[in-house]
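1. Here's a sequence, model it:
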Amino acid sequence: MSSSLLQPTHHDTYPFIDPCGQLAGSAKGKSVLVTGAGSGIGRAIAEAFALARAERLFLVGRREAGLRETRERIGGKVGLVGDGFVVGHGEGVRDGDLGGGRAGGLEGRRRERREGCEVLVMSGVDISKEEDVEGIFASYFGSSGSAEEGKRFPPPDILVSNAGTSGATEKIADSDPKMWWRDLEVNLKGTYLVARRYIRALREYYGSTTAADGQGELEGRIINVSSNASWRYVPGRSSYAASKLAINSLTEYLDGEEGSGVVDSTTGHSKNKVIVRSVALHPGGVDTDLAATLPEDVRKRILIDKPELAAGTCVYLSLPRADFLMGRFVNCTWDMEELETHRERVERQDLLKSKVVGMFDTLPAH
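-> As a prediction, the model looks like this:
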């Protein structure tokens, strides 16, 4: 990444990415799945999409109380539709309602749409466990046939993988192997598992190939929360940095593999019906629970950004105008309107990707 492209400009939301301002209504009719939505950045992201008039939010996290609070906050801002039935996945998490009654379980969601946002939550989820991730999609999403029966929803239009963890700030020689590896399990493996299952859910629901009439492709979008630690040396943060650097690479691979279809030479249409674009986002320096292990002087120096900044940037990145950033790393403290003026340079020089400085991009032919 070239430091001359853009410098950090913002610490809070601004008009260009404001879900109640220039992005008002930009998520209308969309459904969004947010992991780690029970507090901090994840909560702000969920609220931003609701304010941008998303039709339905699926909020996933570990703690039921935090997810309930996120849902209540959204209700206070835009109003709620549906029962918000909690699907308890982990041990000690019960099935229950969120104040609207169970109304026949999932069947209770079959009602006429009205103003507001439908918010459904699932607690007790550890995204590093394949069975937990499978539980999200088995509970909420199904085949097109089951959706028509009203028992499941179509897969979300947008996936925001925000759930993560951060172990102790220690030198590698002094670290606890289990704690060190846990950052990789949650941040990298968890992000991988959710993205993998999301893409499969889209394929299962919509089919893997285009219809015979060659109608346009359907698009999903993945926003993976990364960090400036992925490219900047921070003493004692080796496990966290390694996990976030790997997320940048994972995102590039996701977009490279799923972001465009092979065109059929006969029809001129993509052979893939479902296109999934992916981007990695640094959410700024936000004082969340994950930052608790940082030294106090570091927290005061770098944790100066509001979660609403990352949230509004996520809404922006979900839009077609941000397609030039897919497969890349984006810092939410940059000005997105200014970043758009660099589009030609970003694409031509293939910027905002993880590379080894000084190495050739391609090996010489033999």
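2. Please count neighbours and contacts with C-alpha atoms only from this point.
-> Fine.
3. can you give me the strands in the stretch 101-250 of the chain?
-> Applying DSSP state E, counting those that start in this stretch to the stretch 101-250 of the chain gives strands spanning 117-122, 158-161, 218-225.
4. The first one - contacts with which helices or strands?
-> Put plainly, it is strand 117-122. If you count contacts as 3 or more Cα pairs under 8 Å, 6 or more residues apart in numbering; DSSP states H and E, strand 117-122 packs onto strand 56-60, helix 64-78, strand 80-81.
5. Reformat the strands of the stretch 101-250 of the chain as CSV; add mean neighbour count.
-> CSV is the format used below for those (neighbours: other Cα atoms under 10 Å):
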stretch, mean neighbour count
strand 117-122, 27
strand 158-161, 26
strand 218-225, 23
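6. could you redo those strands as a markdown table and give each row distance to Arg203?
-> Shown next, in a markdown table, are the strands of the stretch 101-250 of the chain (distance: least, Cα to Cα, whole Å):
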| stretch | distance to Arg203 |
| --- | --- |
| strand 117-122 | 23 |
| strand 158-161 | 15 |
| strand 218-225 | 10 |
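7. Could you pull up the residues touching Arg232?
-> By Cα atoms under 8 Å, 6 or more residues apart in numbering, Arg232 lies in contact with nothing.
8. how about this one, so we can line them up?
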Amino acid sequence: MPAPIENMPVTAHNTIYPGIEPSKFIGTLKDKVVFITGASRGIGEATAIAFAKSGATLFLASRKQETLDMVQSDILKAVPDAKACRKEFSKVDIVISNSGTMEDFSQTIAQRDPDIWWKTWEVNVKGSFNVAHYALPALAETKGYFIFVSSVGAQVRRKGASSYQSGKHAVNRIAEFAAIESAPDGVKVFAIHPGGVKTELSKAGGPELAKVLNDDVQLPAWAMVRLVQGKEDYLSGRYVSVNWDLDELEERWKEAIISEDALKNRLALPSAAYAA
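-> Have a look, this model is predicted:
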């Protein structure tokens, strides 16, 4: 039996489509305060602009340093900015953890320097945890939303990408825990794949990765705006690809996703094991 499919059978988009048409959301987030990390360029920048157009007040954390050591240091030290956001605006409604890093995919586990391997994990996993740690108590006061920007890499096993891809898998799992723990406070949590967008970060993946990065940066930006509107709350605690048509996902798969507790990390067993 082949490995279970790890992608939903719905229409896949690589740019804005009717379900996330920006004109639908203009002004819908008035009086909402949004905290975004990694907002200086690429997906973070486009997301900040989309939320601003939707009427939100923004508190942005941007880190422009290029080296891994600098990125690591900034992310791990800057997460208390979530507290500053809350202090300045008295509340925070939406938090998007978008900061991260990626090692090149040229070396196997046996070849990779352990310190470099671990730094990627520390930035992507510990950094995401730290943002959530500081933000979730504030979101409990507003019954708000937390979005982890993860990756389809969490569902892929590519030679040379063990640190990045296993780290994103861990981020998805952290999102599941955060959703369980925060549900009593009305907080909704998503782990999203932001599409295949060419960014400064993605350059580390090399030319082979670049060939499949053909998505418009507006796709993740406006998909995230839609995710915090309330209609997709059933996806809290789950992995969501912004490439998926969210209307089709709801119409065709919402009931099954809820009843089977799908779009979460699980161990794939031999088919016969389910009948044993």
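9. among the helices and strands packed on strand 117-122 of structure 1, which is the most enclosed?
-> Across those, averaging neighbours per residue (mean count of other Cα atoms under 10 Å) puts strand 56-60 on top, at a mean of 26.
10. can you list contacts of that one?
-> Strand 56-60 of structure 1 is contacted from outside by 29-38, 46, 50, 67, 117-123, 125, using Cα under 8 Å, 6+ apart.
11. roughly how far is that strand from the heart of the chain?
-> Computed by Cα atoms, centre = their mean, to the nearest Å, the separation of strand 56-60 of structure 1 from the middle of its chain amounts to 11 Å.
12. what angle sits between that strand and helix 64-78?
-> Relative orientation of strand 56-60 of structure 1 and helix 64-78, computed by axes from the mean of the first three to the mean of the last three Cα atoms, to 10 degrees: 160 degrees.
13. could you give the angle of strand 56-60 of structure 1 to strand 117-122?
-> Per the same axes, to 10 degrees, the angle that strand 56-60 of structure 1 makes with strand 117-122 is 20 degrees.
14. Let me know which of the helices and strands packed on strand 117-122 of structure 1 is the nearest to Val274 of structure 1.
-> Proximity to Val274 of structure 1 (Cα to Cα) singles out strand 56-60 among these, at 20.3 Å.
15. hmm, back to that, could the helices and strands packed on strand 117-122 of structure 1 be laid out in a markdown table, adding distance to Glu258 of structure 1?
-> Compiled in a markdown table, those are given as follows (distance: least, Cα to Cα, whole Å):
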| stretch | distance to Glu258 of structure 1 |
| --- | --- |
| strand 56-60 | 23 |
| helix 64-78 | 31 |
| strand 80-81 | 33 |
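16. To Pro177 of structure 1, which of those lies closest?
-> Of all those, strand 56-60 sits nearest to Pro177 of structure 1, with 27.5 Å by Cα to Cα.
17. and of the helices and strands packed on strand 117-122 of structure 1, who's closest to Val298 of structure 1?
-> Smallest distance to Val298 of structure 1 across these (Cα to Cα): 26.7 Å, for helix 64-78.
18. Now find how far off-centre the closest one is within its chain.
-> For helix 64-78 of structure 1 - counting by Cα atoms, centre = their mean - the centre lies 19 Å from the chain centre.
19. before we move on, the earlier item: looking at the helices and strands packed on strand 117-122 of structure 1, which is nearest to Val160 of structure 1?
-> For those, distance to Val160 of structure 1 was read as Cα to Cα. The smallest value, 10.0 Å, belongs to strand 56-60.
20. Out of the strands of the stretch 101-250 of structure 1, flag the one nearest Glu257 of structure 1.
-> strand 218-225 (12.9 Å).
21. tell me the contacts of Ile302 of structure 1?
-> Ile302 of structure 1 is in contact with Gly285, counting by Cα under 8 Å, 6+ apart.
22. returning to that earlier point: looking at the helices and strands packed on strand 117-122 of structure 1, spot the one closest to Ser318 of structure 1.
-> Here strand 56-60 is closest among those (Cα to Cα), at 14.3 Å.
23. by how many degrees do the helix ranked longest in structure 1 and strand 218-225 diverge?
-> When structure 1 is scanned for its longest helix (criterion: DSSP state H), the result is helix 238-258. Comparing the axes of helix 238-258 of structure 1 and strand 218-225 via the same axes, to 10 degrees yields an angle of 170 degrees.
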